[in-house]
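*Asks:* here's my sequence, what's the structure:
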Amino acid sequence: MKGVHSLFVVLAAIVLAPLDVRAQSADLVLCDRIAADPSDPDKPADVKGVTEIASADIPTAIRFCKQAQASRRALFQLGRAYAANRQMVEAIAAWRKAADKGSTSAMVELGVLHATGTGVPKDESQARKLFERAAQAGNPRGVSNLAALGGGAAAPADPARARELLAKAAQTNAEAQYQLGLMLADGTGGAKDEEGARALFEKAAAQNHPGALARMGEFSEHGRGGPKDTAAAKSYYQRAADLGDEDAKKALKRLDCPIVLKDKRGNLVSNLCF
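*Replies:* A predicted model of the protein is given here:
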């Protein structure tokens, strides 16, 4: 009987454990679907993410991200949902827990708050530490924010160092590819390289990065860093617009309505569309 009882306990554990895991995974899936940040390195590749959590989705995001908060990604996203709901005390608490678990995106958010004095005492030293931790782990926003903040209290930003750090992260990260592409396109922190920028934007665009898709539209439209291709430009703009990029939406309208009518004072009257 003792052996039978032990077998029952083992079987019960095998049966019950997957149910718990599946329940937690379902919460995380829903949390990801409505609250994931497109630039979060922890975001699953098959999740698009949202630049801003829709107001109608905020209560649902808080509910499911809270239930999945064993995951550092869910904690970071819970902080996003609280911040979208203007509950900054709760957002900061969630981001601190996420940062403690290793979320570099949470480190960046906390760094921004310390740099600006939003919801916490203004402390550039603490902001720098948080950005450095995120940058060293390869978070592109950590890199760019660290460069913007500068190496010391009175030191200027170091865009050349930002390029160096971004180049490492750009080997695998779409956001880093996009950020480095912007620096190459503008000649920030080194030589201007439109061909290199276009190659980076193309890599990030292949991963459905909205900003990179919009940039590829611009580069294709004007022939920057490669051939001019209006059809390709429209395709890139459309993909970016479908992901909510406002600049891409304006670019599409401009391509569809290229003739601008103005009054005698030069003010826009209307566009002629085809």
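*Asks:* could you use CA atoms for every contact and neighbour count after this?
*Replies:* Noted.
*Asks:* how many residues are close by the residue lying closest to residue 177 once chain neighbours are set aside?
*Replies:* Once flanking residues are discounted, residue 177 sits nearest to residue 170: 4.6 Å by CA to CA, 6 or more residues apart in numbering. Applying other CA atoms under 10 Å, we find 24 residues neighbouring residue 170.
*Asks:* verify the stated contact: residue 170 with residue 181.
*Replies:* No - if you go by CA atoms under 8 Å, residue 170 and residue 181 don't touch, sitting 9.5 Å apart.
*Asks:* so what's the nearest residue to residue 124 once chain neighbours are set aside up against?
*Replies:* Leaving aside its chain neighbours, residue 124 sits nearest to residue 115 (5.1 Å; criterion: CA to CA, 6+ apart). Contact analysis of residue 115 by CA atoms under 8 Å, 6 or more residues apart in numbering lists 122-124, 127.
*Asks:* which SSE is residue 115 in?
*Replies:* helix 104-116 (DSSP states H and E).
*Asks:* which other helices and strands contact the very next helix or strand once past that helix?
*Replies:* Following helix 104-116 in sequence order, the next helix or strand is helix 124-136 (DSSP H and E). The contact analysis (3 or more CA pairs under 8 Å, 6 or more residues apart in numbering; DSSP states H and E) places helix 124-136 against helix 104-116, helix 140-149.
*Asks:* now helix 124-136: how far from the chain's centre is it?
*Replies:* Averaging C-alpha positions (CA atoms, centre = their mean, to the nearest Å) puts helix 124-136 18 Å from its chain's average.
*Asks:* the inter-axis angle of it versus helix 140-149?
*Replies:* Relative orientation of helix 124-136 and helix 140-149, computed by axes from the mean of the first three to the mean of the last three CA atoms, to 10 degrees: 140 degrees.
*Asks:* one more sequence to fold, the one below, so I can look at both together:
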Amino acid sequence: MAVRAFLSICFMVGALVLVGMCPAAAADQPQQLKAACERGTPTACNVLGLLHMKGEGVKQDEVRAAAMFRKACDIGDPSSCSNLGVLHAEGVGVQQDDVQAAVFARRACDGGEARGCYNLGVMYAEGTGVQQDEVQAADFTRKACDIGNMKGCYNLAVMYASGFGGQQDEVQAADLYKAVCESGNARGCYNLAAMYATGTGIQQDDIRAADFYRKACDGGNARGCYNLGVMYAEGTGVPQDEFQAADFYRKACDGGSARGCSNLGSMYAAGNGIKQDDVRAATLYRKACDDGDAKGCINLGVIYQVGRGVKSDDTEALKHYGKACDLREQKGCSLYAKLKTGRR
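*Replies:* Got it, this is the predicted structure:
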């Protein structure tokens, strides 16, 4: 059972940000905020815009919110420019317009707002609202990271690891993943673990890999839980422990990992690290297969063919072998052909 590979770049436009006042306090004084905004205080306009977005202390009004953000942005508040860019990107309160989204993200970034730089990096990477340009994407992502935006640091690490927008530098990627992981980003912990596991950009160390997969898992990363389960099953970087393997496969499955469900099903089928239960195994194989795991489809086909945990049904077995084959798993194709033709 092999561990999963690296997670990819996280391309998504950032959310709205509230700067300078907690929401509860702001909602209690909308009239004061309105007066301050009318006097030209940009942070007051920004907060008032966010309250209109949420309908807290004022009537929910996305158009009014956009107007508040625009006023604050025009006065020179970069956070408001970032928020206005997000509204244009999503078509909320204003007409959807990726070009305008990029314009306001740039104004935010020029004003030192990290999320504006991050969003502009994403837009250059995808060619959304601007001409696609990997070098520019890397430059703005680096700016976001330098200002302290951890999503920007994560994306920059992925860029260094893959050579996206510049020279590949796995050592830099590992350093950035460390910083991102330390900030509590589970994806960063996962990729750092994968680098330790493979010795990519850092000295190979299975014990450290297990440690960071554990951090990723604790942070809700299902792939981290799956890989830690594999390591416990094989005794790699941790003492071999099938009970622990089953526990982490369950966490992975509950978190949406199809492979975690498939491996947990295999443990139920064999009674390894868990009480043997063919019916439970069948349920887990089905869940894995439904989520696109070819191994789960093969296992489900096998138990239908032999009638273990389910009623024997060659039609169902063929169906699941065929799905595994469609998922480009040769073993599924072979089993399908053998059952279809009656070969042994």
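*Asks:* related to what we said a few turns ago, now distance to residue 17 of structure 1 too, for the helices and strands packed on helix 124-136 of structure 1, in TSV please.
*Replies:* Shown next, in TSV, are those (distance: least, CA to CA, whole Å):
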stretch	distance to residue 17 of structure 1
helix 104-116	30
helix 140-149	37
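*Asks:* so what corresponds to residue 226 of structure 1 in structure 2?
*Replies:* Per TM-score structural alignment, the equivalent position to residue 226 of structure 1 in structure 2 is residue 310.
*Asks:* what about its match, helix or strand, and which?
*Replies:* For residue 310 of structure 2, there is no enclosing helix or strand under DSSP H and E.
*Asks:* that one: neighbouring residues, count only.
*Replies:* 16.
*Asks:* now the closest residue in space to it that isn't next to it in sequence: which helix or strand?
*Replies:* Nearest residue to residue 310 of structure 2 in three dimensions, chain neighbours excluded: residue 304, at 6.2 Å (CA to CA, 6+ apart). Residue 304 of structure 2 is located in helix 294-306, with elements delineated by DSSP H and E.
*Asks:* report the buried residues of that helix.
*Replies:* Residues of helix 294-306 of structure 2 classed as buried: 294-305 (neighbour count, 16 or more other CA atoms under 10 Å).
*Asks:* for stretch 137-154 of structure 1, same thing?
*Replies:* Applying 16+ other CA under 10 Å to stretch 137-154 of structure 1 flags 137-147, 149-150 as buried.
*Asks:* cool, stretch 203-210 of structure 1 as well?
*Replies:* Within stretch 203-210 of structure 1, the residues that count as buried by 16+ other CA under 10 Å are 203-205, 207-210.
*Asks:* just the ones of the residues you listed in strands?
*Replies:* Within the buried residues of stretch 203-210 of structure 1, no residue falls in strands by DSSP state E.
*Asks:* against which helices or strands is the helix or strand following the helix holding residue 304 of structure 2 packed?
*Replies:* Using DSSP H and E, the helix or strand that directly follows helix 294-306 of structure 2 along the chain is helix 314-326. Judged by 3+ CA pairs under 8 Å, 6+ apart, helix 314-326 of structure 2 is in contact with helix 294-306, helix 330-341.
*Asks:* can you show me the helices along the stretch 1-150 of structure 2?
*Replies:* Ranges of helices in the stretch 1-150 of structure 2, per DSSP state H, counting those that start in this stretch, are 23-27, 30-38, 42-54, 62-75, 78-90, 98-110, 114-126, 134-147, 150-162.
*Asks:* can you check what angle separates the third one from helix 30-38?
*Replies:* Spelled out, it's helix 42-54 of structure 2. Relative orientation of helix 42-54 of structure 2 and helix 30-38, computed by the same axes, to 10 degrees: 130 degrees.
*Asks:* what's the burial count for residue 342 of structure 2?
*Replies:* Close neighbours of residue 342 of structure 2, defined as other CA under 10 Å, add up to 8.
*Asks:* which residues are in contact with residue 142 of structure 1?
*Replies:* 104, 108, 130-135.
*Asks:* do the same with residue 278 of structure 2
*Replies:* For residue 278 of structure 2, the contact set (CA under 8 Å, 6+ apart) comprises 268-269, 308-309.
*Asks:* 10 Å instead?
*Replies:* Going by CA atoms under 10 Å, 6 or more residues apart in numbering, residue 278 of structure 2 touches 265-271, 284, 303, 307-310.
*Asks:* and it? What does it align with in structure 1?
*Replies:* Using TM-score structural alignment, residue 278 of structure 2 lines up with residue 194 in structure 1.
*Asks:* tell me who's in contact with residue 209 of structure 2.
*Replies:* Taking CA under 10 Å, 6+ apart, we find residue 209 of structure 2 in contact with 189-199, 215, 224, 227-228, 231, 236-238.
*Asks:* go again with 7 Å.
*Replies:* 193-194, 196-197 (CA atoms under 7 Å, 6 or more residues apart in numbering).
*Asks:* kindly report the same for residue 174 of structure 1.
*Replies:* 204, 207, 209.
*Asks:* could you export the residues you listed as CSV, including distance to residue 13 of structure 1?
*Replies:* What follows is the contacts of residue 174 of structure 1, written out as CSV (distance: CA to CA, whole Å):
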residue, distance to residue 13 of structure 1
204, 44
207, 40
209, 42
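*Asks:* nearest to residue 238 of structure 1 among those residues?
*Replies:* Residue 238 of structure 1 lies nearest to residue 209 out of these, by CA to CA, at 12.7 Å.
*Asks:* what lines up with that closest one in structure 2?
*Replies:* Alignment note (TM-score structural alignment): residue 209 of structure 1 maps to residue 293 of structure 2.
*Asks:* I'd like to know how far that match sits from residue 248 of structure 2.
*Replies:* Here residue 293 of structure 2 is placed at a distance of 18 Å from residue 248 of structure 2 (CA to CA, to the nearest Å).
*Asks:* to which residue of structure 2 is residue 247 of structure 1 aligned?
*Replies:* Aligned partner of residue 247 of structure 1 by TM-score structural alignment: residue 331.
*Asks:* list the buried ones in stretch 236-244 of structure 1?
*Replies:* Within stretch 236-244 of structure 1, the residues that qualify as buried by neighbour count (16+ other CA under 10 Å) are 236-241, 243-244.
*Asks:* and that stretch, how far out from the chain middle?
*Replies:* Distance of stretch 236-244 of structure 1 from the chain centroid (CA atoms, centre = their mean) equals 16 Å.
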